[in-house]
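Undergrad: sequence plus predicted model, see below.
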Amino acid sequence: MTETIADIKAALTTIGSSDARLELWAQDSRKGVRQLVERYQRQQIKLQAKIEHFHHRFDFEQRYWENGYTNIAGIDEVGRGPLAGPVVAAAVILKHDFNLIDVIDSKQLSAHQRLELDQKIRQQALAIGIAQVDADVIDQVNIYQASRQAMLLAVQQLNPQPQALLIDAMQIDSPLAQESLIKGDARSNSIAAASIIAKVSRDQLMADYAKKYPGYGFEHNAGYGTAEHLAAIKQQGICPIHRRTFAPIKDWIATP
């Protein structure tokens, strides 16, 4: 009995790239079947490239693993630019067999993708630490130092503790071996995982703040200086989680 195009389409969702039927279907007289096979093959090429890139993003961790460092923490922060709310850092130690190939810099993912991966990372990671430094401290020490503080606090929460740190474009006051990687969230799976955990955590914090301080749109803008947010500040003033040393807030406060 000849397989229908629908049957073949369903089969292509479950077979491997070495399945002998692929060659037969590729020579099928029906154009629809050949198109299905061509699309499947393109998808497999993309998938293989994605897997290779994922493994390449373990190059930094692999070097440490090969030199006897078992637990490597990736560290990233989110929230340096907003006008309101804390800076949040996450530190993540991944198991050596971690296999979530979709993990990448959180900025490359949709909110829905981040939420899904956040849950999966929490299930697969060896350890996760999350810390925040609030607006009042940011105003006291500046956002750069506040980010470093949050990162260190996140590392201190890890259990087990790491033996080396991979940090996204920063260095922190830790005696542990550490490496600062420019655009590390796109180069290291550990840092990428941390970027996702930090982003989801901070977004949830800002959604909670939106209930406490309504009108600013924190649930939408996460404290960034959107038109909606700036208009709300002009209308109702600043709230306790606003950063008073950030422009244009500091300029408005200074204006008589």
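TA: Structure received. Here the structure is a predicted model, which means the values were calculated and not measured. Numbers count the residues shown, from 1 in each chain.
Undergrad: only C-alpha atoms from now on, for both contacts and neighbour counts.
TA: Will do.
Undergrad: any idea how far Ile197 is from the residue nearest to Gly215 when sequence neighbours are not counted?
TA: Nearest-residue entry for Gly215: Ala232, 6.4 Å, with adjacent residues in sequence omitted and distances by CA to CA, 6 or more residues apart in numbering. Distance, Ala232 to Ile197, by CA to CA, to the nearest Å: 29 Å.
Undergrad: how far off centre is stretch 247-256?
TA: Here stretch 247-256 shows a centroid-to-chain-centroid distance of 33 Å under the convention CA atoms, centre = their mean, to the nearest Å.
Undergrad: right, I mislabeled it, should have said stretch 24-44
TA: 36 Å.
Undergrad: now that stretch: buried residues?
TA: Using 16 or more other CA atoms under 10 Å as the test for burial, stretch 24-44 gives 25-26, 33-34, 36-37, 40.
Undergrad: here comes the other one, which I'd like you to weigh against the first:
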Amino acid sequence: MLEHPAAAPPLSSAGVLIAGVDEAGRGPLAGPLAVAAVILDSTRPISGLNDSKKLSAAKREALYPQIIERALAWCVILIEPDEIDRLNIFQATMTGMSRAVVGLTPAAHEALIDGNKLPKDLPCAGRAIVGGDALEPSISAASILAKVSRDRLMVAMDALHPGYGFAVHKGYPTPAHLAALQQLGPCPQHRRSFAPVRLLLDQARLF
């Protein structure tokens, strides 16, 4: 799933476009992985950018529309649970990062990737930056878009799959989520390859 990139103004031939790339949702047992890429506009700065995990939900929601409005380009990709199960979470993350960068219009000349690994099929040069979501504003912006996009989806998913508490824990393996899994069993949004879900499915096959 691809959210529409923002319309970008014409660029000068001398402009070097650097995209920040980050993800949200590697650890949850349910729901998609969200990956975002953002090219910021240096002429339209955004105050308060930081690692999304260090910001309150209210602050992330306030920054989200500013990033959408002021960025030269942005793209959010969702990797659904079935693809995560097929690829594994690491490969799904690498795939999502490449897709997010490919989805940018205009295209980036370089991608700054949060973490210590680079996707092999990036469409441009790339640099991996450990802790980049707190160091590079473009990665911070990407982390916010990914986190807000995913959290909104998990809130909506709570109404489709009631009883699991998705609106509260966003699919992470909290005690309440694990208890609901035991009681209700997995729903279509659960990641079958993740240990707690796989164990329940294996037990169901046995009995």
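TA: Arrived safely. Nothing here was measured: the structure is a model prediction, and the numbers come from that model.
Undergrad: turn the buried residues of stretch 24-44 of the first structure into a markdown table, including secondary structure and distance to Leu152 of the first structure.
TA: Below are the buried residues of stretch 24-44 of the first structure laid out as a markdown table (DSSP: H, G, I helix; E, B strand; the rest coil; distance: CA to CA, whole Å):
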| residue | secondary structure | distance to Leu152 of the first structure |
| --- | --- | --- |
| Trp25 | helix | 56 |
| Ala26 | helix | 56 |
| Val33 | helix | 56 |
| Arg34 | helix | 56 |
| Leu36 | helix | 51 |
| Val37 | helix | 51 |
| Tyr40 | helix | 46 |
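Undergrad: center of the first structure, which residue is that?
TA: Nearest residue to the geometric centre of the first structure (CA atoms, centre = their mean): Ile196, 2.3 Å.
Undergrad: which residues touch the equivalent of that residue over in the second structure?
TA: Mapped onto the second structure by TM-score structural alignment, Ile196 of the first structure lines up with Ile144. By CA atoms under 8 Å, 6 or more residues apart in numbering, the contact set of Ile144 of the second structure is 51-52, 60, 63-64.
Undergrad: could you do Leu83 of the first structure as well?
TA: 223-225, 242-243, 246-247, 249 are the contacts of Leu83 of the first structure under CA under 8 Å, 6+ apart.
Undergrad: of those, which belong to helices?
TA: Ile249 (DSSP state H).
Undergrad: Ile128 of the first structure matches what in the second structure?
TA: With TM-score structural alignment as the criterion, Ile128 of the first structure matches Trp74.
Undergrad: coming back round to it: the match of Ile196 of the first structure sits in which helix or strand?
TA: helix 137-160 (DSSP states H and E).
Undergrad: quick one on the thing from earlier: tell me the one of the buried residues of stretch 24-44 of the first structure nearest Ile101 of the first structure?
TA: Among the buried residues of stretch 24-44 of the first structure, Tyr40 lies closest to Ile101 of the first structure (CA to CA), at 19.1 Å.
Undergrad: how close does that closest one sit to Trp25 of the first structure?
TA: With CA to CA as the criterion, Tyr40 of the first structure and Trp25 of the first structure are 11 Å apart.
Undergrad: one more: Ala227 of the first structure?
TA: Taking CA to CA, one finds Ala227 of the first structure at 55 Å from Trp25 of the first structure.
Undergrad: quick one, helices of the stretch 101-250 of the first structure?
TA: For the stretch 101-250 of the first structure, helices defined by DSSP state H, counting those that start in this stretch occupy the ranges 111-124, 135-141, 143-156, 189-212, 218-221, 227-236, 249-254.
Undergrad: which residues of the second structure does the third one align to?
TA: Put plainly, it is helix 143-156 of the first structure. The aligned range for helix 143-156 of the first structure is 89-102, by TM-score structural alignment.
Undergrad: now the helix holding Ile144 of the second structure on the first structure. Mean distance?
TA: For helix 137-160 of the second structure, the mean deviation from the first structure after alignment is 0.5 Å (mean CA distance after the TM-score superposition for the first structure).
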